[in-house]
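J.: Give me a 3D structure for the following:
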Amino acid sequence: MNLSVKKLFNFFLILFVVACGGGGGGGNSVEPQSNNPISPYASSQATQDTVQNQTQYVSGKVIDDYISGATVFIDTNGNETLDEDEPSTISDNFGNYSLPFAVGRLISIGGIDIGTQQPVDGLSLSAPMEEYTETKMITPVTSLLATEAEEAEIKEALGIPE
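T.: Have a look, this model is predicted:
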C-alpha cells in the first residue's frame, strides 16, 4: 500500500476512534484530585458556571493513546500555566479526568502513555472550553483545531485574508 494511503487510513481510523468518545456504562465517576496544593475546586466566581449553588463538572479522556497521570487544568487567563485559582486534576489510570467547569482552554500536560507505559513529559494537548459541555476529549486533533482557531482569529484581527 502506498505510504500516503496508509497515513490517510490511519488518520481516519484515529478520527473514528476519537469520535466514538467512550461514554457508556454506569459506574464510577472520576473524583478531582491534584498532585499539588492547589485545590481542584478553585475557580473565580466570574468564570465558574453554577446552577442552584452546585458546580458543573466537565469530564473526559486524555487521548494520544490514553494518557494517565497527566495534569489537566482549565487555563482561564490564557497564560498556558496552571495558576492557583484555576481548576485542575490528574488523569486516572484510564486517561479519565473530571474537574469544575470554567471558560478557558482545557490543557493536559505530561503523564504516561498507557499503551507503551512510557512517560510523555513533553506532551501538551489542549481543547477550547468556550461553553459548558459535560464531556470534552483532549486529543491531538482538538489541539490542532484549537491552534487553527487562534490563527484564524489573529489573521482576522490583523486584516490578513485567509
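J.: all contacts plus neighbour counts: C-alpha atoms, from now on.
T.: Noted.
J.: after the helix or strand where Lys7 lies, next one along is what?
T.: Secondary structure assigned from DSSP states H and E places Lys7 in helix 3-20. Sequence order places strand 50-51 as the next helix or strand after helix 3-20, per DSSP H and E.
J.: What helices and strands are in contact with whichever strand or helix holds Lys155?
T.: Assigned by DSSP H and E, Lys155 falls within helix 140-158. For helix 140-158, the helices and strands in contact under the criterion 3 or more C-alpha pairs under 8 Å, 6 or more residues apart in numbering; DSSP states H and E are strand 124-129.
J.: what's the strand it packs on packed up against?
T.: Of the remaining helices and strands, those touching strand 124-129 by 3+ C-alpha pairs under 8 Å, 6+ apart are strand 104-109, helix 140-158.
J.: this one as well, want them side by side:
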Amino acid sequence: MKRWGIVLLFISTSVFAEQIQWEQLPSSTKAVLANMETSWSSLAPERQQNLINLAEKYLAMTPQQQQEMADRFNRWQTLSETERANLRERYQAFQALPEEEKAIIRQRFKWYETLPEDDKKKLVDSWNAMPKDEQDQARERMRHSTLEQRRAFREELLRRKANNR
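T.: You can find the predicted model right below:
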C-alpha cells in the first residue's frame, strides 16, 4: 500500500505542477525564449518545462547546430496546421516502426542527403509529377526492393525529369 501512496504523490505533483515564473529563469534561457515572454504565464507548466529543456539543449549546441535548429523552427512556423498535423502523424508512425525498419529509412535518407541539390530537386519534381496511384505503387515497390532496384528506380525518375524538359 505504501508504494501506491508514493505513486499517487508522484502523479499528483506532476499533474499539479506549478507555473514557472519568467523572472525565475536564468538570463541565458530568457534570451533563447525571448519571443515567449508575453505568453509565458499563459502556458501550461509542462509546456514551460519542455521549452526550458529545449532552450538548455539549444545553449549546449554549436553555433552551426543552433542555426540549423533555428532554420527548422522557422520552416515549422511557415507550415499550415494541416501540414503540421500530417508531420506529427508521420513522426508517430515512424516512432512505432521496428528498429530495423527505422535504420533502413535512416540509411535511405542519409543517401538522399548526399545527393547534389540539383539531383534532389529533380527527384522531388519527378515524384511530384507522378499521379498519386503511381506514387502509391512506387512506394510499395520500393518498400520490397533491393538496394540496386531502388537505385535503378531513382535513375528512372531522373531520366523522366530530364525528358520532360
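J.: TM-score of the superposed pair?
T.: Here the TM-score for the pair of chains, by TM-score structural alignment, normalised by the length of the first structure, is 0.23; 69 aligned residues with a C-alpha RMSD of 5.8 Å.
J.: Would you mind giving the helices and strands packed on strand 124-129 of the first structure as a markdown table with mean neighbour count and distance to Asp75 of the first structure added?
T.: Putting those into a markdown table (neighbours: other C-alpha atoms under 10 Å; distance: least, C-alpha to C-alpha, whole Å) gives the following:
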| stretch | mean neighbour count | distance to Asp75 of the first structure |
| --- | --- | --- |
| strand 104-109 | 23 | 5 |
| helix 140-158 | 14 | 13 |
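J.: can you redo these as CSV with distance to Lys6 of the first structure?
T.: Output for these, formatted as CSV (distance: least, C-alpha to C-alpha, whole Å):
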stretch, distance to Lys6 of the first structure
strand 104-109, 29
helix 140-158, 18
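J.: Pull the contacting residues for Lys120 of the second structure.
T.: Remark: with contacts taken as C-alpha atoms under 8 Å, 6 or more residues apart in numbering, Lys120 of the second structure is in contact with Tyr112.
J.: Which among the helices and strands packed on strand 124-129 of the first structure is found nearest to Lys7 of the first structure?
T.: Across these, the minimum distance to Lys7 of the first structure, taken as C-alpha to C-alpha, is reached by helix 140-158, at 14.8 Å.
J.: could you give the angle of the closest one to strand 104-109?
T.: If you take axes from the mean of the first three to the mean of the last three C-alpha atoms, to 10 degrees, helix 140-158 of the first structure sits at 140 degrees to strand 104-109.
J.: Excluding chain neighbours, give the residue nearest to Ile109 of the first structure in space.
T.: Counting by C-alpha to C-alpha, 6 or more residues apart in numbering, Ser124 is the residue found nearest to Ile109 of the first structure once chain neighbours are left out, at 4.6 Å.
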